[in-house]
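Peer 1: Got a predicted model here, sequence first, then my questions.
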Amino acid sequence: MKALLTFVLVASLAVAAGLAIEGVDGYVVFVVPPWRAQLSLTLFASLVVATVLVLYALLRLGSSLIALPRSLRNRREAWRLRRATHTLSQLVRAHVLGDVVRVHRLADRLSRYPDLSEAGAALATVTALDRGDESRAENWLARLQRWPDVRAVLEAEFGARCARPERLHAAMERLAELRGLPEATALRLRLEAAKREERWQEVLESARRLRALEAMDASETAALIRQAHLDDASSRLSLGVDLAAWWKRLPKEERYDPAFLVSLARLALDRGQGTQLRPILENALSKCWLPELVRLYPYCVEPGARQEALVRLEAWRLAHPEEPAVLEALVELCLELQLWGKAQDYLSQLRRVGADPAVLERFGSRLRAGTADRDGATLSAPRGVLE
């Protein structure tokens, strides 16, 4: 449309110019003694216009010829850039699809393009680290010369994944000197280093900060925090420190983590210090109902507090009448207290709610053994005692 409008405009101007000079009778005389030349004004104007056009065309041609080498160079660079961009896109695709052989082949091809060679080397390094290929990772890391921050991060990844603590520490020192590194990246690498060396307090601090930044998967963060707390609890159990006071100081979302509570209870029971868990379990079960904790509750009660614990379990049964875990705990506690009648009643209720047959068989065996011992003791008692 633009070309058509330009053509119409030029044609209109040409017609207007022709009509304007059609009635002009003037002439132009050039005198160079002894010569004299006379031209009509129309011819002179046409020659001037033609001369201007020819000069313009010659100037354009000359400038084009002068700029031709640069133009060809730019076109060649544009073609190379398109090829490099296509190679990079194929490299990213191969990396996502997990085509390791193609990743390394494309990264090697991309090394011919200086502007994008670092990107190819970085992706190839990540792929090699994911596959545990140390030699290839080393080779690609050596090519990362112009991206010191990326190289330091990948060096730290290499040290963490390949169990090279000296490389990890050296990379962490370089990262501490770098400016502009994202906080989440530095925290993640610090967490990897601390986890590798089992410095769980540092793991805890880094994981909490990453959770606040929403820079790590929530389940992974929770697992790390849980592991750090369990390590701390293990140390406290070894030292005989009050576990309940420590547990109450934990943040609420970490204190009532179901997986953490179950693991903590099992840890204390394995260490033979289940009685320290009783106030923790009672507090936790008042806030969040966890059947697995209820099953472990009888094993955390000291002998002198079993009657009190039985009353608490019966209150829980009223609140959760169809919960097998409460009935299992009641049967266990009644067997410990040698309340055979109550144990029989709760075992019958447990059968009605459809408990695990193996659990029913185990409780039934213990109940039969207990009642048999009681009957045997009664039959063997002296006559005076029976009277």
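Peer 2: Cool, the structure landed. Worth saying up front: this structure is predicted, and the values here are computed from it rather than measured.

Peer 1: contacts and neighbour counts: CA atoms only from here.
Peer 2: Will do.

Peer 1: where exactly do the strands run in the stretch 1-150 of the chain?
Peer 2: Remark: strands assigned in the stretch 1-150 of the chain by DSSP state E, counting those that start in this stretch are 27-32, 35-40.

Peer 1: Kindly reformat these as a markdown table containing distance to Arg362.
Peer 2: Formatted as a markdown table, the strands of the stretch 1-150 of the chain follow (distance: least, Cα to Cα, whole Å):
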| stretch | distance to Arg362 |
| --- | --- |
| strand 27-32 | 130 |
| strand 35-40 | 129 |
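
Peer 1: one more structure, for comparison:
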Amino acid sequence: AQGATLAGIRAFFEGRYAKAEKAASNAMRLGESPGLNAIVAARSAHEMRGYSKRDGYIAEAENRAPDDSDIRLMAQAELLLEDRRAEDALRVLEQLQNKHTAALRLELKARQQTKNWDEVIALITQLDKRKVFDESQLEQLKRQAYSENLKQKAVDTATLNACWQKIPGRDRKDDKIAAAAAQCFMLLGDNTTAHQIIEQSLESQWDSELVALYASCLGNDVVRQIDRAERWLKSHESDAALLLTLGKLCAHQELWGKAQSYLEASLALAPSHSAHLALAQLQERLGQSDESRKHYQKSVDLVLNQLRNVTGGRRKSAL
């Protein structure tokens, strides 16, 4: 029987699931480690989409090895999560006497699937204290959890602001989290808070994608925003996104000459659809029809080139 148990485990990790199920089932009938072998058989059946057989093995593990409840519950929760049955997985995990690290990891996955972002954040914090994640994993998890939670709480400015204030100061300055928050406040019409969030984040950590958002959240004092952006320009003079933002802000204030200079400078550094479009719209307002048409066309050409790059230049043939 011991040989059958080892053969089943080995076959499972080799990916030979039919052999693993057969060996584990034989070992279980011989009474050798029935809890362990039932789980090996269940996982093997699961890999072969034998879901009813899988559930039968899980039930057998519970009946024949009640003292091995942790291994059964952990395996059952993991299999349920693979089936995207997060609520069922959570009910199984609740039966564990002690939530060790592996169980908390499974609960984290379940909370992510159910989009319970408050619980996700709490679990990330708990697991981080156990030094579970490397820096990159932690950053990615936090960004997703905080950003999704902000979107979920964007029902009114008070609820959104309460959610934003709960985020630790260091994480509020993260460019991706700040961008998510700013966009949420903008959707609720609170552009002043949005551009303040962007300013605080950029002062801490420069990000060209975030500065591009700055032109979209016009506050009550756009002149002050222009002044702030021009101060940034002193240390980021070659940032095409910042120059584009300045061009848009100046155009909003009808500072036509400055707007055109900034937009042309942005295009000189990095031609973009947005900059060509902004310059075309500006020149159209100034009556520069010929130049406006050229930039509209360049804007369209850049978009078409990007689409061709995405599709590899393929075009659907007419049928």
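Peer 2: Received the coordinates, thanks. Quick caveat, the model's predicted, so the values are computed rather than measured.

Peer 1: Would you mind reporting the TM-score between them?
Peer 2: Here the superposed chains carry a TM-score of 0.76, computed using TM-score structural alignment, normalised by the length of the second structure; 285 aligned residues with a Cα RMSD of 3.1 Å.

Peer 1: Reformat the strands of the stretch 1-150 of the first structure as CSV; add distance to Gly370 of the first structure and mean neighbour count.
Peer 2: Formatted as CSV, these follow (distance: least, Cα to Cα, whole Å; neighbours: other Cα atoms under 10 Å):
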stretch, distance to Gly370 of the first structure, mean neighbour count
strand 27-32, 141, 11
strand 35-40, 140, 10
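
Peer 1: wait, which of those strands is closest to Ser12 of the first structure?
Peer 2: Among the strands of the stretch 1-150 of the first structure, the nearest to Ser12 of the first structure by Cα to Cα is strand 35-40 (23.5 Å).

Peer 1: Kindly state which residue of the first structure is aligned to Gln126 of the second structure.
Peer 2: Under the alignment by TM-score structural alignment, Gln126 of the second structure pairs with Arg209 in the first structure.

Peer 1: Give me the residues contacting whichever strand or helix holds its match.
Peer 2: Assigned by DSSP states H and E, Arg209 of the first structure belongs to helix 200-213. Helix 200-213 of the first structure is contacted from outside by 184, 187-188, 190-191, 194-195, 216, 218, 221, 224-225, 227-229, 231-232, using Cα atoms under 8 Å, 6 or more residues apart in numbering.

Peer 1: Any of these buried? List them.
Peer 2: Neighbour counting over those (16 or more other Cα atoms under 10 Å) leaves 184, 187-188, 190-191, 194-195, 216, 221, 224-225, 227-229, 231 as the buried ones.

Peer 1: if we take the residues you listed, which one ends up nearest to Leu243 of the first structure?
Peer 2: Distances from those to Leu243 of the first structure were compared by Cα to Cα; the smallest belongs to His229, at 11.4 Å.

Peer 1: that's a helix at that closest one, yeah?
Peer 2: Yes. Counting by DSSP: H, G, I helix; E, B strand; the rest coil, His229 of the first structure falls inside a helix.

Peer 1: any idea what it aligns with in the second structure?
Peer 2: Matched to the second structure by TM-score structural alignment, His229 of the first structure sits across from Tyr146.

Peer 1: ditto for Ala119 of the first structure
Peer 2: In the second structure, Ala119 of the first structure lands on Leu36 (TM-score structural alignment).

Peer 1: if I look at its match, how far off is Ala1 of the second structure?
Peer 2: Computed as Cα to Cα, to the nearest Å, the Leu36 of the second structure to Ala1 of the second structure distance reads 13 Å.

Peer 1: next one: Ile198 of the second structure
Peer 2: On the measure of Cα to Cα, Ile198 of the second structure and Ala1 of the second structure end up 65 Å apart.

Peer 1: Could you check which of the two is surrounded by more residues?
Peer 2: Neighbour comparison, Ile198 of the second structure and Ala1: the larger count goes to Ile198, with 24 against 16 (by other Cα atoms under 10 Å).

Peer 1: Can you tell me the SS state at the equivalent of that one over in the first structure?
Peer 2: In the first structure, the residue matched to Ile198 of the second structure (TM-score structural alignment) is Leu281. With three-state DSSP as the basis, the three-state label of Leu281 of the first structure is helix.

Peer 1: Leu281 of the first structure and Cys300 of the first structure: what is the separation?
Peer 2: Leu281 of the first structure is 9 Å from Cys300 of the first structure, by Cα to Cα.

Peer 1: for Arg161 of the first structure, same thing?
Peer 2: Separation of Arg161 of the first structure from Cys300 of the first structure (Cα to Cα) stands at 40 Å.

Peer 1: Please say which position in the second structure Gln349 of the first structure maps to.
Peer 2: Mapped onto the second structure by TM-score structural alignment, Gln349 of the first structure lines up with Ala265.

Peer 1: what about that match, how many neighbours?
Peer 2: Counted with other Cα under 10 Å, residues neighbouring Ala265 of the second structure total 20.

Peer 1: Helix or strand: which one has the closest residue in space to it that isn't next to it in sequence?
Peer 2: Spatial nearest neighbour of Ala265 of the second structure, excluding adjacent residues (Cα to Cα, 6 or more residues apart in numbering): Leu243 at 6.8 Å. Leu243 of the second structure belongs to helix 240-252 when assigned by DSSP H and E.

Peer 1: after superposition, how close is that helix to the first structure?
Peer 2: Following superposition, helix 240-252 of the second structure is found to deviate from the first structure by 0.9 Å on average (mean Cα distance after the TM-score superposition for the first structure).

Peer 1: Show residues contacting whichever helix or strand comes after that helix.
Peer 2: Next helix or strand after helix 240-252 of the second structure toward the C-terminus (DSSP H and E): helix 256-269. With contacts defined as Cα under 8 Å, 6+ apart, helix 256-269 of the second structure is touched by 238-244, 246-251, 275-276, 278-279, 282.

Peer 1: Mind doing that once more with 6 Å?
Peer 2: Helix 256-269 of the second structure is contacted by residues Ala240, Leu243, Leu244, Gly247, Cys250, Ala251 when judged by Cα atoms under 6 Å, 6 or more residues apart in numbering.

Peer 1: now stretch 110-130 of the first structure
Peer 2: Residues outside stretch 110-130 of the first structure that contact it (Cα under 6 Å, 6+ apart): His104, Ala107, Ala137, Trp140, Leu144.

Peer 1: All set, thanks.
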